[in-house]
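> Predicted coordinates and the sequence they were generated for:
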Amino acid sequence: MAIKPILFNTEMVRAILDGRKSCTRRLVKFLPGENPRWTGYTKDGLMLHNGKNEPCIRKAPYQPGDILYVRETWSPVFVRPRRYLYKVECKEGENLPIKWHPSIHMPKKAARIWLKVTNVRVERLQEMKPVDVIKEGAYPDCWDCLNTYGESGSQCCYGTEEQCSQCDEVMMEWEKLWNSTIKKTDLDSYGWEANPWVWVIEFERCEKPEEIRI
């Protein structure tokens, strides 16, 4: 088990706090000399191999059992006992006289959100279904649908995706959201239409490890 940091944008931090996000997708990084546009194939869903039966991507950034702490925009409060403020809790448009620190600089001791990685796999981005978008925390209006997915064995709580126009909307919204995280110059390689390889990292909330507690 390793303890590692992970970054999310403000909306995804809120989704985790609300209990609506249990999964994230991160771009696969190819080894030097390999061609990201080559389809490749997977073994046990954990590694992508090239035509020579050789691994062609770097290992997943996280492994099942790893503990992650979410880095947020934060500020220390110099009182005893020491505590921290988190910008995600501020109301929109609220300007507090606080010096905020970038999330990338948050130390482990200031983290309040801890996650345990439960599953990791590699797949193409467009393999996603509406239920996967909901698990990403990206479409809160459909969160209640998750209660019926397991019962119906379908990808849509109405029986099939064709019976639910909302499923199309879910996927379109996800496409926009994904593309908004990619530089315009990289859309041809990593945008939704490029259908890049991604790591699918599933997780659950957990307590802060004993050795990190202060």
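Yep, it's here.
> rest of the way, CA atoms for contacts and neighbours
Fine.
> Now the residue nearest in space to the middle of the chain. Nearest residue, chain neighbours left out?
By Cα atoms, centre = their mean, the mean C-alpha position of the chain lies nearest to T24, the distance being 2.1 Å. Among residues not flanking T24 along the chain, I201 sits closest, at 5.3 Å (Cα to Cα, 6 or more residues apart in numbering).
> Use this one as the comparison:
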Amino acid sequence: MKGPLVRATLEGRKTQTRRPVKPQPSDDIVDVEYDDIAELWLGNTKEDNDLGFCSSWTARCPLGRTGDRIWVRETWDWRDWQSMANRKVRIAYAADGAQVDTIAPCDWNPVVYNAARWHPSIHMPRWASRITLPLVSVRVERVQDITDEDAEAEGVEPIEGSYREGFRAMWQDIYATWDANPWVWVAEWKEIEVSRWELVA
């Protein structure tokens, strides 16, 4: 997650996230629903619905299911590694400059990561993540179906008073697929959990 969105999450302004469905359902899919028994998302064509056929498209959401707790990756660094004996390490977060002291797992080797430089979010280990999101809902929709209210919940800044336009600009910057109107996974949370490590002043 990028810095501005991490800050929006910590401030409670970001309570939704969207990711493109991969691979995309075929163009003839008209509706998508969740099957609790199969634990799959099912996409149906008009013919499937009219004739009672099995769903033409199935998928599992990589973000999880309602009730799951997902962790946030963000740009980070480690500092002040003490020793292999006590494994105490300081983690710094680029989004807001926060630093916390925690204990690294036994299998973590600080030599793999250069200290005093920021590491991309994709390289953040699970134990170093400070933010957990308990999901209250997961759904599938077209990206252009987003409302202004939901766009505000994405934590974006409005453009000319429109949060939807702010979200469109962000989506286009990251994925460049707004005009194609892809299907997207939508995950929503109400509250966040922040690890209560020792905060460094």
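Everything's here; your move. Note that the structure is a prediction, hence the values are computed from the model and not measured.
> TM-score for this pair?
Once superposed, chain against chain, the TM-score is 0.69 (TM-score structural alignment, normalised by the length of structure 2); 162 aligned residues with a Cα RMSD of 2.8 Å.
> before we move on, which element is P4 of structure 2 in?
helix 3-10 (DSSP states H and E).
> against structure 1, where does the very next helix or strand once past that helix fall?
From helix 3-10 of structure 2 onward toward the C-terminus, using DSSP H and E, the following helix or strand is strand 16-20. Matched against structure 1 by TM-score structural alignment, strand 16-20 of structure 2 falls on residues 23-27.
> Sort out which residues of that stretch are buried, please.
In terms of neighbour count (16 or more other Cα atoms under 10 Å), stretch 23-27 of structure 1 has its buried residues at 23-25.
> Quick one: neighbours of D35 of structure 2, just the number.
Each residue near D35 of structure 2 was counted by other Cα atoms under 10 Å, and the total is 11.
> S26 of structure 2 too?
S26 of structure 2 sits with 12 neighbouring residues when counted by other Cα under 10 Å.
> Which parts of structure 2 are strands?
Taking DSSP state E as the test, the strands found in structure 2 are 16-20, 29-35, 40-45, 57-59, 69-71, 76-79, 88-93, 99-103, 131-142, 183-189, 193-194, 198-199.
> what about those, which gets the closest to P158 of structure 2?
Closest approach to P158 of structure 2 among these is made by strand 16-20 (15.7 Å; Cα to Cα).
> R13 of structure 2: what's it in contact with?
152-155 (Cα atoms under 8 Å, 6 or more residues apart in numbering).
> Can you add neighbour count and distance to I29 of structure 2 and give these back as JSON lines?
Putting the contacts of R13 of structure 2 into JSON lines (neighbours: other Cα atoms under 10 Å; distance: Cα to Cα, whole Å) gives the following:
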{"residue": "E152", "neighbour count": "21", "distance to I29 of structure 2": "28"}
{"residue": "A153", "neighbour count": "21", "distance to I29 of structure 2": "27"}
{"residue": "E154", "neighbour count": "23", "distance to I29 of structure 2": "26"}
{"residue": "G155", "neighbour count": "24", "distance to I29 of structure 2": "30"}
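> If anything else comes up later, I'll come back, but that's it for now.
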